[in-house]
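Enquirer: what would the 3D arrangement of this be:
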Amino acid sequence: MTKTTRRTALLMTLAAPFVARGAAAADYPAKALKIIVPYAPGGGADAVARILAQNAGASMKQSIVVENKGGAGSIIGTDLVAKAEPDGYTLLLGQSGPISINPAVYKSLPYDPAKDLAPVTMTNSYPYVLVVNGKLPVNSLQEFIALAKSKPGAMNYGTTGVGAANHLMSELFSSKTGVKMTHIPYRGTALAVADAVAGNVTMVFSDPVSALPQVNSGNLKALAVTSPARATAFPTVPTMKEAGYPEVEAVAWHGIFVPARTPQPIVDRLNAEFVKALQIAEVKDVLSKQAMTPVGDTPQEFAAFLKKDLATWKDVAALAKVSVE
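Expert: All right, here's what the predicted structure looks like:
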């Protein structure tokens, strides 16, 4: 074999994986896809994944199966996708918790979202709602902060656990307002909200769906939402910015991810299909009932958001000295 022949053979060998991926992208999708939801069935993430799978699958003329892989604070399902074949057939319905919050609070994770996952699109976002017991003698965020400051350490706040998203949200609130309260962790938002109704905790940063019935009944008062704009579920409740605290702005979100190194043409195809699905009236209706706002951005826009989001929560976790083994 001549030197030229050997060089040609080597180049063909090195190029083979890229040629194969290009061919796979051209034929994509040739079989059913699956979306991994790192939570148990029945929650908000599950509802988002199923309505999007139904509509994006119909457009792609392939079924998209939703598989729930909950456990270990959503780490199990997220890691499964991070280590999956990067061929576009295994997707993740990611959320702010496992993607932005976990890396900020866990001392070690089996995956690195920045290196092991490729963002496709943010599907939807929703605010945290600051709620207090309905009998608390305050009717605005300013009044609540003044009351809390008059009794430093006497009030408390409920969360879904140490290192959870609403734990860090509460710590961000404390750092920007100067309010000092005691942390009471629970095993889920429903329990924290129930104890706020009972008056056992003073404040909870709740998701809109969990808070709305109790606010409508008068058992809780909603004082502010953390989104840039007012939430459709709470049209009369001011944003943190409107209430004078623009630094206490953050949203929870869901988004579609694929394993890193998935061919860009496949990422772009998935982006187009899921963004299109988010425009369908049926999808918008399901999201609206969950008090969620559809997004549908580009992979590049989503990546830029994620970089900023992770940096924010790392700073909050470090300042509050929040960590999980």
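
Enquirer: hey, let's count contacts and neighbours off CA atoms from now on
Expert: Fine.

Enquirer: to which secondary structure element is the closest residue to Ala320 other than its chain neighbours assigned?
Expert: With sequence-adjacent residues excluded and distances taken as CA to CA, 6 or more residues apart in numbering, Ala320 is closest to Glu171, at 6.6 Å. Here Glu171, judged by DSSP states H and E, is contained in helix 165-177.

Enquirer: and that helix, how far from the chain's centre?
Expert: Taking CA atoms, centre = their mean, to the nearest Å, one finds helix 165-177 lying 17 Å from the centre of the chain it belongs to.

Enquirer: the strands in the stretch 51-200 of the chain, which residues?
Expert: 64-68, 90-95, 117-127, 129-133, 156-159, 182-185 (DSSP state E, counting those that start in this stretch).

Enquirer: repeat for the stretch 201-325 of the chain
Expert: 203-206, 220-225, 251-259, 293-294.

Enquirer: can you list these in a markdown table and add distance to Gly70 and mean neighbour count?
Expert: What follows is the strands of the stretch 201-325 of the chain, written out as a markdown table (distance: least, CA to CA, whole Å; neighbours: other CA atoms under 10 Å):
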| stretch | distance to Gly70 | mean neighbour count |
| --- | --- | --- |
| strand 203-206 | 21 | 28 |
| strand 220-225 | 28 | 27 |
| strand 251-259 | 15 | 24 |
| strand 293-294 | 24 | 19 |
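
Enquirer: of those strands, which approaches Asn68 most closely?
Expert: strand 251-259 (14.6 Å; CA to CA).

Enquirer: what about Pro235, how many residues nearby?
Expert: 11 (other CA atoms under 10 Å).

Enquirer: could you also give me the structure for this second sequence? I'd like to compare it with the first:
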Amino acid sequence: MNLHAKDASMKRSKNPARRSAIAAMLGAAALWALHPAAVAQAWPDKPIRVIVPYAAGQGADVLARLVFQEIGKRLNQPIVIENRAGAGGNIGSAAAARAPADGYTFLFGTNATNAANEFLYANPGYDAAKDFVGVAMIGLLPMVIATSDADLPANSVPALIERARAKPNALNVGLPSTTAQVVFAEFVKSAQAPLFAVKYKASGQSLTDTMGGQIPLAIDTVTAARPHLASGKLRAVAITSLKASDMLPGVKSVAEQGVQGFDVVAWDALFAPRGTPAHIVQELGGHIRHVLEQPDMRRRMLDIGVEPLVMPPAQLDAFVKDERQKWGDIIKAAGIRIE
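Expert: As a prediction, this is how the structure comes out:
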């Protein structure tokens, strides 16, 4: 026998404890490699896809590109915005629900896709409550009640209610979206103000008719109404968030003008297919929080009509559950449906 080999063999045989310790260390290392924390260190190792269930250039798309450009820099990976528009957001949301829950596909959801659509459509094609988990809130999009009526000054909810009660269904309100219809229905109910709904297909025509005096009021997004408010062609009766917003300085909320608890706003948030590893959800949520807290990002979001709101996964899930209940109750009571 080779003397070196014999010597090595004797050393191994004389140190069974050492051999056991080494084996244990190797086994522990192998287990650690499979541990979620170890896997988390490798994420992401390829581009991430965020499905926006609306057309390029629309509000949700503009916001998603703004925020995730910064998130991509922090993750050092490209984030691909994939527009899958159609059926009020249902087509893109269904695609996201069917995607692998591997941390590389997310849904840029809204109050429509994740709270309202199940009550508006007979078959949305996915189950918002069962198919998704929350990652992070992105921001709120309050609506504004705007008027050109000379008898309705700014911040005039009490006067609007008084006029509506004096002449029921005589005051027309332009409604260019489903969200506007929901805001209208809740205002009529909560304020006991019998107004008359006039549905429009787009903001442009609704606001044009309001400015031209064909109808006295419209409910629309702050983004759509703000240029006309700034020019003086329209006045803000109220904003629909619970409290006043930096987006419209000096404009009081409906609640602040006497309709207690009124709070109906659109919102955007990021969701993951259910089953996505929790550590990925938490990590991505943390990156979003950091980006939203930057003063420049807040300014840029306010400029496009979105109020940043930090909300971690568990809180977002609870919020969406409450919103689903609220929007569902309003939609069913008002009989709003989309065929």
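
Enquirer: returning to what we had before: quick one: closest of the strands of the stretch 201-325 of structure 1 to Ala15 of structure 1.
Expert: Closest among those, using CA to CA: strand 251-259, at 20.9 Å.

Enquirer: what's the average distance for the closest one when superposed on structure 2?
Expert: Superposing on structure 2 and averaging over aligned pairs (mean CA distance after the TM-score superposition for structure 1), strand 251-259 of structure 1 comes out at 1.0 Å.

Enquirer: tell me what angle that strand forms with strand 220-225.
Expert: 70 degrees (axes from the mean of the first three to the mean of the last three CA atoms, to 10 degrees).

Enquirer: what's in contact with strand 251-259 of structure 1?
Expert: The set of residues external to strand 251-259 of structure 1 that reach it, using CA atoms under 8 Å, 6 or more residues apart in numbering, is 45, 81-86, 88, 90-96, 116-128, 226-227, 267.

Enquirer: list only buried entries from the residues you listed.
Expert: Using 16 or more other CA atoms under 10 Å as the burial test, these include 45, 81-84, 86, 88, 90-96, 116-128, 226-227, 267 as buried.

Enquirer: Gly204 of structure 2 matches what in structure 1?
Expert: Matched by TM-score structural alignment, Gly204 of structure 2 corresponds to Ala190 in structure 1.

Enquirer: that match against Leu212, yeah?
Expert: No - with contact defined as CA atoms under 8 Å, Ala190 of structure 1 does not reach Leu212; the gap is 11.8 Å.

Enquirer: show me which of those two is the more surrounded one.
Expert: Neighbours around Ala190 of structure 1 and Leu212, counted as other CA under 10 Å, are more numerous at Leu212. The numbers are 20 against 16.

Enquirer: correct me, but that one touches Ala233?
Expert: Yes - counting by CA under 8 Å, Leu212 of structure 1 touches Ala233, with 7.5 Å between them.

Enquirer: what helices and strands are in contact with the longest helix seen in structure 2?
Expert: Across structure 2, the longest stretch assigned as helix under DSSP state H is helix 313-334. Packing contacts for helix 313-334 of structure 2, counted by 3 or more CA pairs under 8 Å, 6 or more residues apart in numbering; DSSP states H and E, involve helix 117-120, strand 132-147, helix 178-191, helix 278-292.

Enquirer: if we can go back for a sec, for the closest residue to the match of Gly204 of structure 2 other than its chain neighbours, grab the count of nearby residues.
Expert: With CA to CA, 6+ apart as the criterion, Ala190 of structure 1 has its nearest non-adjacent residue at 6.6 Å, and that residue is Ser210. Per other CA under 10 Å, the neighbour tally for Ser210 of structure 1 reads 17.

Enquirer: which ones are touching Ser210 of structure 1?
Expert: Contacts of Ser210 of structure 1 (CA under 8 Å, 6+ apart): 189-190, 193.

Enquirer: I figured Glu249 of structure 1 was touching Met240, is that so?
Expert: Yes - assessed by CA under 8 Å, Glu249 of structure 1 is found in contact with Met240 at 6.5 Å.

Enquirer: identify the contacts common to these two.
Expert: Here Glu249 of structure 1 and Met240 share the contacting residues 226-227, scored by CA under 8 Å, 6+ apart.

Enquirer: neighbour count: those two, which is higher?
Expert: Taking other CA under 10 Å, Glu249 of structure 1 and Met240 do not tie; Met240 has more neighbours (25 against 19).
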